[in-house]
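J.: What shape does this take:
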Amino acid sequence: MLTFRPLGLFLVAAVLLFAPLSVAADEAETKASTPKPAYPEFKKVVEGLEEIPGLMTIYRASGDDPTQDHTKLLCRIPRSLIGEDLLFATSISRGQYAGFMWSDWLVRWEIVGKHVKLVAPNVEYVQSPGSPVNNAIERTYRPSFLVALPIVTMAGGDPVVDLGGLVFSKISRPPTAAGTGSPNRKLSVVRKVKNFPENVLIDIDLAMSSTYGGESVGVAYAFRKLPAESSYTPRPADERVGYFVTLRRDWSTSYSERETRVRYANRWKLEKQDPSLELSPPKEPIVFIIEDSVPIRWRRWIRAGIEEWNKAFEEIGYVDAIIVQQQTASNEFADIDPEDARYNFIRWVVTGRAFARGPSVADPRTGQILDADIVFDDSMIRWFTAEFDQLGPSSLSSVRGPGYEHHEAMLDLAAGHGGLDERAAETWTRGHVGHESHECASCSIAHGLAQQMAMGLIAAKVVTPTGKEVPERFLGEVIKQITTHEVGHTLGLRHNFRASAWLTLDQIRERRDGSDEALSASVMDYNPIMYFKGDSFEEVRHFVTPVIGPYDYWAIEYGYGDPAPGQSANDFLASVAAQSTKPEHAYATDEDTYYIFSPDPLTNRWDLSSDLDGWLTTRGELVSELMDELSTWGADRDEPRYFLRQMFSALLSEMTRPGYYLARIPGGQYFSRSRATDPDARAALTLVEPEKMRAAVDRLGETVLSPDYFAFDPKLLNNLARSRWVEDFSRTDPVEYPIHTYITRVQKSVLYDMLGMPGLQRLYDNEIKTTAEDKYTLAEHLQKLNSIVWPELEEVPAGPYTDAEPMIPAIRRNLQSVYLKRLMTYVSVDLTYADLSPDVQRMVRYSLRETGEKIGAVLDAHGKDLDFATKAHLTETRSQIERVLEAQFTAK
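T.: Just a heads-up that it's a prediction; the model follows:
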């Protein structure tokens, strides 16, 4: 029998049957209409990572968990920090440049699509919102960016990025022994991450891989929130006072202004706690921490060197402007990192190079100094561990200015091609060497003082680790002076190479032995060891200038002094700067001591006193005495012979140094930075007295340009062997002492100074810069030099001549060859590309022609009697002159 179900029941069953299909369709429709999340869930992304809160929250993977990427460094950037000014700085925490502040930028985070860019705006140009020219500035000077990091996830409104794209990149350009390599993230290690409300520090061992393996370099990255611009008042720089500057260009200045460039003096923010007090501590003192790496023996000297500057600050009303703290393994400074941008450190390193470095980081918007770290190399006081071949480029650069060796190489290359372009050589030199930056990159006071120490220790016969112990007072004073010098850099001060010309020799000696007064106007000069012939090492009161000088007090007043009540800041600064005409305030810096391009002969490194000739005479007497003693005392010591070689090289360096000073005097001009309205203002340039120019050339003829000056005891020369230890072996360095090579190198450098295009043209121009009857002319200069270099052509020495006793000794022949080569470079120079007057070129050509004729006369009259070397030399020299003079040249 058929049974019929009610229709309603049937429908219910149908609905139940098809319901799942309907729900699935609805869910599919809902999913299709719901957008997919742009980023993974934040909590899942950071799951298992260590959270380190601070300026920007860092999420770090554990290096102990093999399942995690040990290099993962996620960073949550607060939305409030986007677009804010930050300081991004790198430093070298481990490796051969450990302790060096490396590079820094003003940066801003900027979100672009699904990336966050680290933008480096062009802060050189002042932004003036509302100014009509501001739009043009923004269009013209566009920002760059250091890196673009993909957004990994979002935490609320904050982007989260992987910092690996920054810290494991080439952005820091870390130094490696090979000089090359590419970052390898997989082999790099995150050493530490420290986070604070105002800054974050990330320190890694960055693996740099190359074709033949690689090496790891410690690189520390620091982000720091910059102070508001309105919280600091920039101080205008003044060319009369030597500060590092922050240079900006302001196109919104009035058209009546002479310049659009604005220069701010780099300095710390220093404000009195109580301005009503004559002496008040600052609201925020400048704090230096002596790292625990500094040997205990030297800490008191370094502390004294830092605190020396408090004397200058007390003069302008600040007590304890600089505070010194000592880091130990157990005190409150134990865990502070030198790489942390909030702290200033004095660090001790062991690279094997004698140097000290005092860099600082300034806010590129205002010039406010924010951070400074001083690095001091242990080898500075281990002078005997280094080979003192003092005539190499580093030694000569420390005296004559950086870059001379590049310049001479370019000139030699030009001479080899029959032409000279000294202007191109200068451009190339400057491009490859550069000037001193705010980081004091070219400061070589420690290296130079190591050489000066060698002089003092040889004079006291204290020269080896097995000899008498070096007195701590001697080394301590040197360490203190270097520290004070480098701290001066971190306060914003530049070098002042005119300061040593402040006092006479007699005044210096009287002060040195009878007081604790300054022996130089500034510690920012390269002041030599003040040791003279006849001194007793034990009785000398001070070996270097013991305190900061009057220039230092004055410079600190300009940079940090406050106006008197009712006095405007501009009036105060103007009144201070106007004191530049005082002799003790004379200022000249690196650009004023730049090889042959700087005309002032009183602006030197390692000179002493206002009487340059007297200083050279005094120093020469000491060196001569020591060199004579070295033949007996030094050669018979119970020690390896290469120690004797070091001593000889140190003395030879001092012995030849007068040449570089004297060569700058002919054509010289004293330079003054004073302004016309300053009290007792001098002309910007004043010609050196003619009698001093003649005396300098005569003195050179009696010293470094004379063979007799280098008459060394053969016994001594035959004991100057190199180290024979296998680690010191070099195929290119001779075991014996190449005395002729070294002498020729010195003579070449001196002649290149005296015959350089800037010097010759300056001498020529000077003839119309004076109305005096007595003038030292270019014509007199060339004739005088010719008679010094070629005396045998004026008066032929009496014979007989032999190969062992030639008419012209080897040292003189080499000098004449260098002299000839230097003059020949001018003969075919295209004057279109050289800053040289045609008249100068003609005088040089005539001088060569005259020399060739005199050589011919000597050969005609004495040729059959001449020794082989002299005949070969004169014959080839005459041939060279004839070929050069006959060659065509362009004179446009």
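
J.: from here on, contacts and neighbour counts on C-alpha atoms
T.: Noted.

J.: Helices along the stretch 51-200 of the chain, start to end?
T.: 134-140, 164-167 (DSSP state H, counting those that start in this stretch).

J.: Give the buried residues for the longest one.
T.: Buried positions in helix 134-140, judged by neighbour count with 16 or more other CA atoms under 10 Å: 134, 137.

J.: With the shortest one instead?
T.: Judged by neighbour count using 16+ other CA under 10 Å, the buried positions of helix 164-167 are 165, 166, 167.

J.: so the last one touches residue 221, yeah?
T.: Yes - the pair residue 167 / residue 221 is scored as a contact, 7.3 Å apart, by CA atoms under 8 Å.

J.: Counting neighbours, what do you get for the closest residue to residue 654 other than its chain neighbours?
T.: Taking CA to CA, 6 or more residues apart in numbering, and ignoring the residues beside it in sequence, residue 654 has residue 623 as its nearest neighbour in space, at 7.0 Å. Using other CA atoms under 10 Å, residue 623 has 23 neighbouring residues.

J.: In this structure residue 623 contacts residue 651, no?
T.: Yes - using CA under 8 Å, residue 623 makes contact with residue 651 at a distance of 6.3 Å.

J.: host element of residue 347?
T.: Per DSSP states H and E, residue 347 falls inside strand 344-349.

J.: what's in contact with that strand?
T.: 98-99, 287-291, 293-294, 338, 371-378 (CA atoms under 8 Å, 6 or more residues apart in numbering).

J.: So which of these sit within strands?
T.: Using DSSP state E, the subset of the contacts of strand 344-349 located in strands is 287, 288, 289, 290, 371, 372, 373, 374, 375, 376, 377.

J.: now the other sequence, so there's something to compare against:
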Amino acid sequence: MNKIWIVALAAMIGTGPLGAAYGAESSAKAKTEQTAGRKAVKAKKSKRGKKSAADTTAKKPAPAKGSIEAVIKPGAKRTDGLFTVIEQEGKYYFLIPASLMGRDMLVVNRISKAAADMRQGFFGYAGDPIGENMIRLRQSPDGKKLFIENVSTREMPRDTAGDMYQAVVRSNMQPIVTSFEIKGTNKAKDSLLVDATDFIGGDTELTGFDNAYKLNLNIGGFQKDKSYIVGVKAFPENIEMKSARSYVITPKSSFPGYKPSPMPATYEINSSLILLPETPMQPRYFDPRVGFFTNDYIDYDKNPQGIKDIRMITRWRLEPKPEDMEAYKRGELVEPAKPIVFYIDPATPKKWVPYLIAGVNDWQAAFEQAGFKNAIVGKVAPTPEEDSTWSLEDARYSAIVYMPSNVANAMGPHVSDPRTGEILESHIHWYHNVMQLLRNWYMIQAAPSDTGARKMVFDDALMGDLIRFVSSHEVGHTLGLRHNYGSSAMTPVDSLRSASFLEKNGHTASIMDYARFNYVAQPEDHIRRELLYPRIGDYDKWAIEWGYRRFPDLTTPEAEADTLNKWIIARLQNPRLWFGT
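T.: The predicted model follows:
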């Protein structure tokens, strides 16, 4: 539609896990431990014999004093997941395994309930993303604190063995943005207990509004006494934290000298803490001849006499199941190990749900060209009785979110792994009033050929078809595709009046175009309704094939580049496959 929000970070693979079980140690601490180890060896020589230096320097950092039992009472509520969440007397504690130290994570923040009368244009609705950060956890050198680093990957080299690696790392020390006092450890001494109450319910950019969004909504001072924690849920690969936060809003005024009175506003904010894959997906490098969104980073090794900007396309990780790999190599259609699933927001008017689902499923044919069957599917969201753990804010699930809004639009953003471009999830924004826009467009453009468009209120079947078209367009964005204005321009105008041509090709070569409806067709051409709508076309199938076809024997993006380039040279002999901005 007219605007698309793309939730994407400039990307690059980071430095990997920091240190051993409890995180990286400083050189000063290592020297202290070495000295202590040598003294211990001398004291025990007469009883236990001589020990090697390696035995005395391999010690882990001493855990913080205390145990969980000294802090947590027997009746406290515990929920296990990525790590254990403990609720006790209004406080929330995290018991975090040492194995997560140094692991890359993503924090994604969304408005789960929006403040009344505080929206600004397209922004300020429930479901809107308000911030995203890549983080790492590590223990302080003295073992008494847990740090959160906000990780920038803009200049980090992917090749840890490259000549420039250490130099770039030294010039990119990641900021520590939050710290926790370690309250104790478990009996096995492999997990750390911290009080996360203020982290969950406080107002920080890490788990709340990005500063740019605050400026957009005129959000001012945080009112802690009028805010509270709604709850925390733990899942195997993510933690979901929800809190209600009150602010003072100072509206902007266009009248010189007039200062509007501050106003109260309360938002419910959901923060998803997502563990990124330990084995990152193999990136695919961007090519300007095929229209994908990208994550970018600067590489200091690839250009021997300068730097090189690397652009990785954003795409889902679609891979054959191990048992189907040989069949995939032979060119047989196989189901992916993990298909793309879009759920429909339970708040969506029921009569439009089948059309939104159909818009998702329309992309199945495109993925078949890339070798995958049933690769993408739309589903009705489960009821609480069917699945009490399902939540619209849960970062494991992608959804088409219904927004009761006068905005006449829809948007298809997505969240991606900043290291590789792997799309992790998407929440498509479906604004209620997009139907008015569709009605106006279709009435003006298609009423000469479709008598059903000659009235102010369309039949549900016609409006449902128009909703399906927009659903497909927005899903295309969530698959990584940009708008394409090039390929559709190659359609001969007289072909737009030919029923046989339209049956085979449609009136536009890409649903990612802004071609709208076939207004060239005339009543005497007898073009049926379905041929007046945009549909997934030749370019869309080609773009999905280029972005999602797997090459199991090519194990680096550099190795793929030659094959992909040959594909493009061959395919672009067909102007219907051109990409243009």
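
J.: Can you give me the TM-score here?
T.: Superposed pair, TM-score by TM-score structural alignment, normalised by the length of structure 2: 0.74. Supporting alignment: 476 aligned residues with a CA RMSD of 3.2 Å.

J.: Need the helices of the stretch 51-200 of structure 1 in TSV (columns: distance to residue 10 of structure 1).
T.: Formatted as TSV, the helices of the stretch 51-200 of structure 1 follow (distance: least, CA to CA, whole Å):
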stretch	distance to residue 10 of structure 1
helix 134-140	77
helix 164-167	66
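
J.: Of those helices, which is nearest residue 612 of structure 1?
T.: helix 134-140 (50.6 Å; CA to CA).

J.: which bit of structure 2 covers the closest one?
T.: With TM-score structural alignment applied, helix 134-140 of structure 1 matches the range 165-171 in structure 2.

J.: how about the strands of the stretch 701-850 of structure 1, start to end?
T.: Taking DSSP state E, counting those that start in this stretch, the stretch 701-850 of structure 1 contains no strands at all.

J.: hang on, I meant the stretch 1-150 of structure 2
T.: 77-79, 84-88, 91-97, 105-113, 129-139, 145-150.

J.: again with the stretch 301-450 of structure 2
T.: 308-313, 340-344, 376-380, 398-403, 410-411, 415-416, 423-425, 427-431.

J.: Which one of those lies nearest to residue 458 of structure 2?
T.: Of the strands of the stretch 301-450 of structure 2, nearest to residue 458 of structure 2 by CA to CA is strand 427-431, at 18.2 Å.

J.: Average separation of the closest one from the aligned part of structure 1, please.
T.: If you overlay the two and look at strand 427-431 of structure 2, the average distance to its match in structure 1 is 1.2 Å (mean CA distance after the TM-score superposition for structure 1).

J.: In structure 1, which residue range corresponds to that strand?
T.: Counting by TM-score structural alignment, strand 427-431 of structure 2 corresponds to 373-377 in structure 1.

J.: residues making contact with the matching stretch?
T.: 99-101, 338, 344-360, 486-487, 490.

J.: show me the contacts for residue 491 of structure 2.
T.: 507, 508, 509, 576.

J.: That one pairs with which position in structure 1?
T.: Using TM-score structural alignment, residue 491 of structure 2 pairs with residue 503 in structure 1.

J.: Using the three-state scheme, assign its match.
T.: coil (DSSP: H, G, I helix; E, B strand; the rest coil).

J.: what's the spacing between it and residue 281 of structure 1?
T.: 34 Å (CA to CA, to the nearest Å).

J.: okay but residue 184 of structure 2 is in contact with residue 64, surely?
T.: Yes - using CA under 8 Å, residue 184 of structure 2 is in contact with residue 64, at 5.8 Å.

J.: show me what contacts residue 543 of structure 2?
T.: So residue 543 of structure 2 contacts 290, 291, 481 (CA under 8 Å, 6+ apart).

J.: Matching it against structure 1, which residue comes up?
T.: By TM-score structural alignment, residue 543 of structure 2 lines up with residue 555.

J.: Equivalent analysis for residue 79 of structure 2, please.
T.: Per TM-score structural alignment, residue 79 of structure 2 is aligned with residue 52.

J.: now residue 335 of structure 2
T.: Residue 335 of structure 2 maps onto residue 281 in structure 1, by TM-score structural alignment.

J.: The residue lying closest to its match once chain neighbours are set aside: neighbouring residues, count only.
T.: With sequence-adjacent residues excluded and distances taken as CA to CA, 6+ apart, residue 281 of structure 1 is closest to residue 319, at 4.9 Å. Neighbour count of residue 319 of structure 1, defined by other CA under 10 Å: 20.

J.: who touches residue 319 of structure 1 in this structure?
T.: So residue 319 of structure 1 contacts 279, 280, 281, 282, 310, 313 (CA under 8 Å, 6+ apart).

J.: Switch these over to JSON lines; also include distance to residue 216 of structure 1 and neighbour count.
T.: Shown next, in JSON lines, are those (distance: CA to CA, whole Å; neighbours: other CA atoms under 10 Å):
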{"residue": "279", "distance to residue 216 of structure 1": "50", "neighbour count": "18"}
{"residue": "280", "distance to residue 216 of structure 1": "48", "neighbour count": "19"}
{"residue": "281", "distance to residue 216 of structure 1": "44", "neighbour count": "20"}
{"residue": "282", "distance to residue 216 of structure 1": "42", "neighbour count": "20"}
{"residue": "310", "distance to residue 216 of structure 1": "40", "neighbour count": "15"}
{"residue": "313", "distance to residue 216 of structure 1": "43", "neighbour count": "20"}
